[in-house]
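1. Following is a predicted model, sequence given first.
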Amino acid sequence: MRHTLGIDVGTFETKGVIADADGRIVAQAARPHRMLVPQPGWAEHRPDEDWWGDFVHVTRTMLAESRIDPRSIRAVAASAIGPCMLPVDAGGRALMNGVLYGVDTRAAREIEELNALAGADRILARCGNTLTSQSVGPKILWTRNQRPEVFARTATFMTSTSFLVMKLTGRRVIDHYTASNATPFYDVAALDWCFDLAPDVVRREQMPELMWSTEIAGHVTAAAAAETGLAEGTPVTCGTIDAAAEAVSVGVLEPGEMMMMYGSTIFIIMPTEGRVADSRLWHAPWLFPGRSAAMAGLATSGTLTHWFRDQFARDLDPETAFAALAEEAQASPPGARGLIVLPYFSGERTPIHDPDAKGVIFGLNLTHTRGDVYRAVIEGIALGTAHVIDTFREAGAPPRAIRAVGGGTKNALWAQATSDACQVTQSLCAKSIGASYGNAFLAALAVGDVKPDDIRRWNPVEGEIVPDPAVADLHAGRNRIFRDLYARTKTLMAQ
C-alpha cells in the first residue's frame, strides 16, 4: 500500500492524517496546545513543545493506531500557522518563543520605521503587500531593536513550517507562498529575497532557502526517525502555511475559486490569473509556479467565540458550552435585536489593517440576553467577512465559487450568518478535516502519485449553504452600520 502523511499545526491544535492513494483516511490524530499572550498585542507558541512536540506525538499516535509499516509512507508534508517569526541559532535551537501571524501586533513601531525608510508605495510595488501586522519583516526588525542579544545569535529567521522541516531533514527552507509574507524582504516579481528596500536589517544568509511547496526539501534523518517513528529517508516536502494547504484540501485550484476557512481566524484565499494590486488585500505567488493568489483574513473569529465562552459562560460545562450557547443564540432573531459587534479584539487585519482597532459591543440595553450577545458576536464575525468579500469585488476580483472549510463550518449559525451577510453561496466538501488532509494530498502530488485534479475525487462537494433572501435587506443595513461604526470610532480606538 502507498500512504502519505500530512501534519498541520494550528493556533490551538495540531492535527494529523495518514491517507492512502485514493484519499481514504487511514489514521487521524490531534493534540491541543495554547496560544500564549504574555501581554496585550502579543501572541506566541513554544516551538519545541507546541510545534515539534505535537508533530512527534501526533505522528507516533497515528502510526501506533493504524499499525501501518512506516516504510509505506511515500512522503510527508507539513503546514503550520503563519506567517510566523522564529529566530534559531546555528545548531537549530529556538532562541525565543515563536511570534505568531497577524494576531501579534507588537511590531507597530517597526512598521512605521520601515515605511519611513523605504516608502509605503515602493514597498507595495516591489513586495505586492503593504506592511501590516501580518508582515514578518517588521517582526525581524523588532527582534533587532528589542532583543539584540537574540538577534546577534540568530543564524536563520524561520517560520513554524520551516522549523518542522528543519527538525525532520536538517534543511532550512521556505516556500514562496510563505516567503511573500516577509515584506519588505521578498520581491514578488523576481521571486527572490531582496534587501535593498531596508538594508542593514537582515542578511541573505539569515533567510531560509526558497523552494516551491511540493518540492522535496530533504529526507527524514536518523535522529528524526528515532523521535517520530517515521522511516529514515522518507521524502519531506517544503510545506506551506496552513491556510494554503486547507484551500487545496477542498479543491481550490483555479482562478476565481475561493477558500473560506473557519478557524481561530477567518482566512480567505483565491487563486488569480495575475496579481490583484489592492493594498487592502494580500498577494502571494501560489503554491505552484506561474500562479498568483489574493488573500485576506480577520484577526479574531474562533478565538472570539472561545473568549466569550471562557468569560461569560463559566456556568456551563466547557465540553458542551458551545452547543448550549448556540441554542441560546438561535432563540435570538437575525440581527440580535439591534446589537452589532465589531470583532476587532486583536486589532484587525484585512481590509482595514488597523492594529489599534478594538472590539465593540454596540446597542446594548437592559432587555438583552447572553444569547443576543453571542448571536451578535457570531454575526459581527460574519459582517467582518462581508467587508472582505466586498473588497474583493471592489478590487475587480469577485469570487465565482466559494468552498467553506474548517471546524467553524459545523457551527450552523455562524455558517448561515456568513452566507446571509455576504450574500454568497458556500459549498461544503465531503471531508472538512482541513490542512492536514490537504498536506497528505500535496505529499502525494510531490512524489507523483496523484495529479492536481485528483483532489476533487479525494474530496467531492456534497452540500451548500445558501443565503436567506428574507434577511438580505436586514444585513445590508447592518453592513452599513458596521462599517460606519468603525469609521466613527477609529480615532477613539487609537487614543
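-> It's in. Just so it is clear, the structure is predicted and the values come from calculations on it, not from any experiment. Numbering: from 1, shown residues only.

2. alpha carbons only for contacts and neighbour counts from here, please
-> Fine.

3. Where is the longest helix in the protein?
-> The single longest helix within the chain, with elements called by DSSP state H, is helix 370-394.

4. Would you mind listing the buried residues in that helix?
-> 371-389, 391-392 (16 or more other CA atoms under 10 Å).

5. Name the nearest residue to Asp187, sequence neighbours excluded.
-> Cys127 (4.9 Å; CA to CA, 6 or more residues apart in numbering).

6. what about that neighbour, how many neighbours?
-> When neighbours are defined as other CA atoms under 10 Å, Cys127 has 27 of them.

7. this is the comparison structure:
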Amino acid sequence: MCYTLGIDIGTYETKGVLVDEGGQVIAQARRAHKMLVPQPGWAEHDPEQDWWGDFCVVSQELLQQSGIDPIDILAVACSAIGPCMLPVDAQGNPLMNGVLYGVDARAEREVCELTERIGEEVILSRCGNALTSQSVGPKILWLKRNRTDLYQQTARILTSTSFLVYRLTGRYVIDHYTAANFSPLYDVSTQSWIEDLADDIVDLEKLPELLWSTDIAGYVSKSAAQGTGLAEGTPVTAGTIDAAAEAVSVGVNAPGDMMAMYGSTIFIILRTAQRVSDPRLWYAPWLFEGEHASMAGLATSGTLTHWFRDQFAKDLDSEEAFSLLALEAQDSPPGAKGLLLLPYFSGERTPIHDANAKGSFFGLNLTHTRGDMYRALIEGIAYGTRHVTDTFSEIGHPPHRLLAVGGGTKNAVWLQATSDICGLRQEVRKNTVGASYGDAFLAALAIGRVKRSDIEHWNPIAADICANADLRYDHNFQIFRDLYDATKAIMKRL
C-alpha cells in the first residue's frame, strides 16, 4: 500500500493526515499554537516553533500512529495560513516573527501611500487586487522602513508555505495562487514578478521562484528527514495557502463552485470561468494553469468564538465549552431577541476593507442572556458572510454550489444560521479535516496517482444544510449594514 502525507499550519493549530490511495485517512495528528498579538492590529507566528516545529512534531506523530515505513509515502504537500511576510537571512533563518495575512493591519499607511502613488485603477488592472491589509507588498515596505537593520540582513522574503518547503527541500518557491497576494509585485496577466509599479519595495531576487501548486519543488533533504521522520528523497510539492487546499478537499473544481471555510476566519473561494476584477474582492490564478479564482474573507470568525469562550465562559470546561455554548445559543430565537454583533474585532477585510472598523454588540438589554450574546455573535459572522455572497451576486457571479468546510461546521447553529441568513444551501462533505486532507490529495495529484475528479470519491457529500426563510434575518441584515455605515466615522476616532 502507498500513501501521501498532508500537513497544514493554521492560525491556532497544525493538522496532519496520512492518506492511502483511496482517500482513506490512516492517521491524524494535531498540535495547538497561539497567534501572537504584540499590539492591536498586529498578528504574528513564531516560524521556528509554530511552522517548522509543528510540522516536524505532527509528521513524526503520523508515522508513529500508523506504523508504516516512511519509504511508502510517495509524496508530501503542505499548506499554511497566508499570505504571510517573513524575512530570512542568507542561511534561511527567520529574522523576526512571521507577519500574518489580512488580520495584521500594521501596513495601513503603506497601503494608502502606494495606492495614491500608483493609482487604484493601475493596481487593479496589473495586479488583480486593490491594496489592502491582505497585500504583502506594503508589509515588505513597512519592514524596510521600520526594521531597517533586519531588512539589511534579509536575503529572501517568504510566506509560511515557502518557509516550510525551504526547510524540507532547500529550495525557495511560492505558488502562483499565493504570489498573487504579494501586490503590487505580481502581474496577473504575465503571471510573473514585476518591479515597475514600486521598485522601491524590494529587489525581486529576494522573492521566491514561482511554481504551480502541484509542481514538485524538490525532495526531502537529509536534515529534513532527521527532523520529520520522512524518508530522504520523498517528493515535495510547491504547496499553497490553507484556504485553497481546503477548497480542493471539498471538491471546488468547476466555475461556480464556492467554498466557505469556517476557521479562525471565514474564507471564501469561488472558482470563476474568467478573471474577476472588483476592488472589494481578491483575485488569483487558481492552483492549475489557465484557471481563475475570486476570494473573500472576514477578519475574525472562529477567533471570535474563542474570544467569547475565554472571556464569558470561564465557568465551563474548556473541552466542552463550545458545545455547551452552542446549546445555549440554540435556546435563543433567530435574531437573538434583537441583539446584533458587528464582527470587526480586528478591523475587517472584504468587502469593506476597513482597518479601523470596530466590533460591538448593539441592542443589549437586561433580558439578554449569554446564549443570546453567543447567538448574536454567530449571526454577526453570518451577516458578514452574506455581505460577501451578496457582493459576488452584485457583480454577476453568484455561487452555483456552496461547500462548507472547517472546524466551525461542527457547530450546527452556526451552519444553519449561515444558510438561513445567506439564503443558500450548503453541502458538507464526509471528511471535514480540511486543508491537510486537500494537501494529501494534491500530493497524490502531483505524482499522477489520482485525477482531479477523484475527490468526489475520496470525500463524498454527507449532509445538506437547507436555507429556511426568516424575515427577521432580512430585517436585521439591513440594520447590520446601516449600523456600520452610521458608526464608521466614530470607529476611526476610537
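-> Happy to help now that I have it. Because the structure is a prediction, the values reported are computed rather than measured.

8. Work out the TM-score between the chains.
-> For this chain pair, the superposition-based TM-score is 0.99 by TM-score structural alignment, normalised by the length of the second structure; 493 aligned residues with a CA RMSD of 0.6 Å.

9. The helix or strand containing Arg309 of the second structure against the first structure, how far on average?
-> Using DSSP states H and E, Arg309 of the second structure sits in helix 302-312. After superposition onto the first structure, the average distance of helix 302-312 of the second structure to its aligned residues comes to 0.5 Å, using mean CA distance after the TM-score superposition for the first structure.

10. How about the secondary structure of the spatially most central residue of the first structure?
-> Centroid-nearest residue in the first structure, with CA atoms, centre = their mean: Ala243, separated by 4.5 Å. Under DSSP: H, G, I helix; E, B strand; the rest coil, the three-state class of Ala243 of the first structure is helix.

11. now Leu316 of the first structure
-> Strictly by three-state DSSP, Leu316 of the first structure counts as coil.

12. how many neighbours does the spatially closest residue to it that is not a sequence neighbour have?
-> Nearest residue to Leu316 of the first structure, sequence neighbours excluded (CA to CA, 6+ apart): Ala324, at 7.9 Å. By the measure other CA under 10 Å, the count of residues near Ala324 of the first structure is 16.

13. ok, back up a step: got the contact list for the helix holding Arg309 of the second structure?
-> Applying CA atoms under 8 Å, 6 or more residues apart in numbering, the set of residues contacting helix 302-312 of the second structure from outside is 262-266, 321-322, 343, 345, 370, 374, 377, 408.

14. and what of stretch 383-396 of the second structure?
-> 266, 296, 298, 343, 350-351, 398-399, 418, 421-422, 477, 480.

15. ok, the residues you listed vs Phe361 of the second structure, which is closest?
-> Comparing the contacts of stretch 383-396 of the second structure against Phe361 of the second structure with CA to CA places Pro343 closest, at 8.8 Å.

16. and the counterpart of that closest one in the first structure, what does it touch?
-> Under the alignment (TM-score structural alignment), Pro343 of the second structure pairs with Pro343 in the first structure. Applying CA under 8 Å, 6+ apart to Pro343 of the first structure gives the contacts Thr300, Ser301, Leu304, Lys358, Gly359, Val360, Val377, Gly380, Ile381, Gly384.

17. Save these as a markdown table, and put in distance to Ala29 of the first structure too.
-> Shown next, in a markdown table, are the contacts of Pro343 of the first structure (distance: CA to CA, whole Å):
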| residue | distance to Ala29 of the first structure |
| --- | --- |
| Thr300 | 25 |
| Ser301 | 24 |
| Leu304 | 25 |
| Lys358 | 36 |
| Gly359 | 34 |
| Val360 | 37 |
| Val377 | 30 |
| Gly380 | 32 |
| Ile381 | 29 |
| Gly384 | 32 |
